[in-house]
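Asks: The sequence and its predicted three-dimensional model are supplied below.
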Amino acid sequence: MAARAGRTRLWVLIEHPGPWPASAPDGVLPDAVTDAVDAARSDVRVLLIRRARRRHIERPLCILAWSDGIRSWMREGSLGDYGELTDLPFETIAAGTEPAFGRPRRTPVFAVCTHGKKDACCAELGRPILAALTSSEDADAWECTHVGGDRFAANMVVLPDGLYFSRLGADSARDVVDAYLSGILALPHLRGRAAFSLPAQAAEHAARRAGGITAVDALEYLRETAAPDSDSTTVEVHLAQRRFRVVVRAGEPQTPFHHGCGAGAQVAWHRWTVEELQEVSKGSPG
């Protein structure tokens, strides 16, 4: 499961009461909106969100959340209609420029995939998670459309950091949220940081485990270098003023399996192999 978060830097969360077809957000939002997003960058993801208790929305909420893995910001505002989203400069926002849209948002978002029309696993396993989190006044939890990784359900994305947590139950989801709000990452359920490539996600995860570093804000620097004529990647990671050098590569494909709860072909994935992990030095990065 580790290092399998789909790459995303800009998240566009749009309140929509449903119903959500399997293709959502496509087929729900105006074509001009999805075209504007698609024309921006590949690392932009649109999620529809909703509160289970709100089935009529006069002015939908829109939340923009951006992170490059180190820096992050969020903004939120209300929409008169969904077509207003075409006025947003998605290309510059995706590059990290914070827009004038709405107002800054400081409270993290916990987006739980419950997109049953996309895959039954998401609804069956995601809704109990949502129910567990909405009973807490500390967690701003929302239902959302597909975030990827049906096999890892229940899935939750924490924004603005873009952290995927997976294979959650009601109790473990509360534990993950409580830990995050206390500044701690629950590594056993951490699937990856969406702002990074898969090798970089694997390296951060491995370095955190090796160093026993779980602070949310510990990550200070990350740089990856692909080896020429090789499938290995060297990643330099600075965590809590400690430096790690991690070499990872894609392992051999695993036994094919059926992915998710719906119909579909079998897939064969690989696990990430850590070929080398070395703590280079301690002290301030520089």
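Replies: On my side now, so go ahead. Residues are numbered from 1 along each chain as shown.

Asks: only C-alpha atoms for contact and neighbour calcs from this point on.
Replies: Noted.

Asks: Please give me every residue in contact with the residue nearest the centre of the chain.
Replies: Residue closest to the average C-alpha location in the chain (C-alpha atoms, centre = their mean): G162, at 3.8 Å. Neighbouring residues of G162 by C-alpha atoms under 8 Å, 6 or more residues apart in numbering: 8-9, 66-67, 69, 193-195.

Asks: another structure for you, compare them:
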Amino acid sequence: MARSCEHPAALHAGAAPVHASATVGARFWLLVEHPGPWGPYLDDAPLPDAIRTLVDRASALGIRPQLIRRPGRRKAPDAPLHVFVASSAGSDPWLAEAFLDDPDDLDLGSLVHGVVPGSCILVAEPMFLVCTHGKRNACCARLGLPLARFLDENLPGEVWETTHVGGDRYAANLVCLPHGLYYGSMSQAAAIAAANAYRHGEVVLDRFRGRAGIPEPLQAAEHFVRLRTGELSVGGVAVESSRSEGDATVCVVRCTTRRGTSRFRVVVEPAVFMASCGSVCADEISTYRLAELRELTEAHA
């Protein structure tokens, strides 16, 4: 049975902060086309043997497995095993695709070293994932399914429904691969704006959760530098170093624009936001607030 949505409506409408909430443990991805059924959790879902082999192998290697399917369409039962692999790590992420006769034909060990497996071919176009995992949370299906169909109509061939991506409180969730950019609480207008921006190498700060695989305080530091500078290019802002000082995280963040490169000292601290539906229900959201942001001179960079 699908878990009902227990989160206040403000979370799904974009009224609550979503920054610094992208899934930290997703630097490498395995995406396997499987029309379903999707159980609540992949580790105990009833899956065909070949898919189970790949999901278990990926999980053991620290690769994030996702099941995917085309919005409104189903894969032919006798079709070969269709997979994508992606590396979101570093400054040169990539996405690759393969059709396999045997799961052993996919070298996932190469993936964790950032190398494209020999059975895969690089994909030039981006990939957009919309979580529609209703068996995990009812809101993911209620909000995600119409969003996936809308995006598929506007970006044919680039959109997939997927299993849980993390943060069902932010449904509808959108993930842009290969960079692993997360967006939450997405309306149709917000989603198409984010997808089109990504196709041009940029982010949209509205409802931007952050980049997967990066610790949450560092996601927050990058977010606040983007807010200060207005720099939206995907690779234009990145944390170069960080350290903890009590509860705070101190970062040096590089920002590269057409005018050159600047560096900022950014200090972020944990914070709590209470989202309320206006009656008795409320949700406590862990987030980050900006404690300090200043540009460094060359002597201090």
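Replies: Done, it's in. Everything numeric in this text was worked out from a predicted model, so none of it was measured.

Asks: just to revisit the earlier point, can you find the partner of the residue nearest to the centre of the first structure in the second structure?
Replies: Using TM-score structural alignment, the partner of G162 of the first structure in the second structure is G180.

Asks: got it, and D150 of the first structure?
Replies: Match for D150 of the first structure (TM-score structural alignment): D168.

Asks: Helix, strand or coil: sort out A141 of the second structure for me.
Replies: helix (DSSP: H, G, I helix; E, B strand; the rest coil).

Asks: Alignment lookup: it to the first structure.
Replies: Using TM-score structural alignment, the partner of A141 of the second structure in the first structure is A123.

Asks: cool, and S244 of the second structure?
Replies: When the first structure is aligned by TM-score structural alignment, S244 of the second structure is paired with A227.

Asks: Grab the nearest non-local neighbour of its match.
Replies: T233 (5.8 Å; C-alpha to C-alpha, 6 or more residues apart in numbering).

Asks: Is that neighbour within a helix or a strand, and which one?
Replies: Using DSSP states H and E, T233 of the first structure maps to strand 232-239.

Asks: Beyond that strand, next helix or strand please.
Replies: Immediately after strand 232-239 of the first structure, counting by DSSP H and E, sits strand 242-253.

Asks: Tell me which other helices or strands the helix or strand following that following strand touches.
Replies: Going down the chain from strand 242-253 of the first structure, the next helix or strand is strand 257-258, by DSSP H and E. Secondary-structure packing of strand 257-258 of the first structure (3 or more C-alpha pairs under 8 Å, 6 or more residues apart in numbering; DSSP states H and E): strand 266-267.

Asks: Would you mind getting the angle between whichever helix or strand comes after the strand it packs on and strand 242-253?
Replies: For strand 266-267 of the first structure, the following helix or strand on the C-terminal side (DSSP H and E) is strand 270-282. Strand 270-282 of the first structure runs at 160 degrees relative to strand 242-253, counting by axes from the mean of the first three to the mean of the last three C-alpha atoms, to 10 degrees.

Asks: Now find how far off-centre strand 270-282 of the first structure is within its chain.
Replies: Relative to the mean C-alpha coordinate of its chain, strand 270-282 of the first structure is positioned 23 Å out (C-alpha atoms, centre = their mean, to the nearest Å).

Asks: what do you get for stretch 55-65 of the second structure?
Replies: The chain centre lies 17 Å from the centre of stretch 55-65 of the second structure; the measure is C-alpha atoms, centre = their mean.

Asks: which residues are in contact with it?
Replies: Contacts of stretch 55-65 of the second structure (C-alpha under 8 Å, 6+ apart): 25-32, 42-43, 108-109, 112.

Asks: if you set the cut-off to 10 Å instead, what comes out?
Replies: For stretch 55-65 of the second structure, contacts defined as C-alpha atoms under 10 Å, 6 or more residues apart in numbering pick out 25-32, 42-43, 47, 49, 51-52, 54, 66-67, 85-87, 103, 108-109, 111-112, 163-165.

Asks: Narrow the residues you listed to those that are buried.
Replies: Among these, the ones that count as buried by 16 or more other C-alpha atoms under 10 Å are 26-32, 42, 47, 51-52, 54, 66-67, 85-87, 103, 108, 111-112, 163-165.

Asks: Cross-reference the residues you listed with the helices and report the matches.
Replies: Among these, the members falling in helices (DSSP state H) are 51-52, 54, 108, 111.
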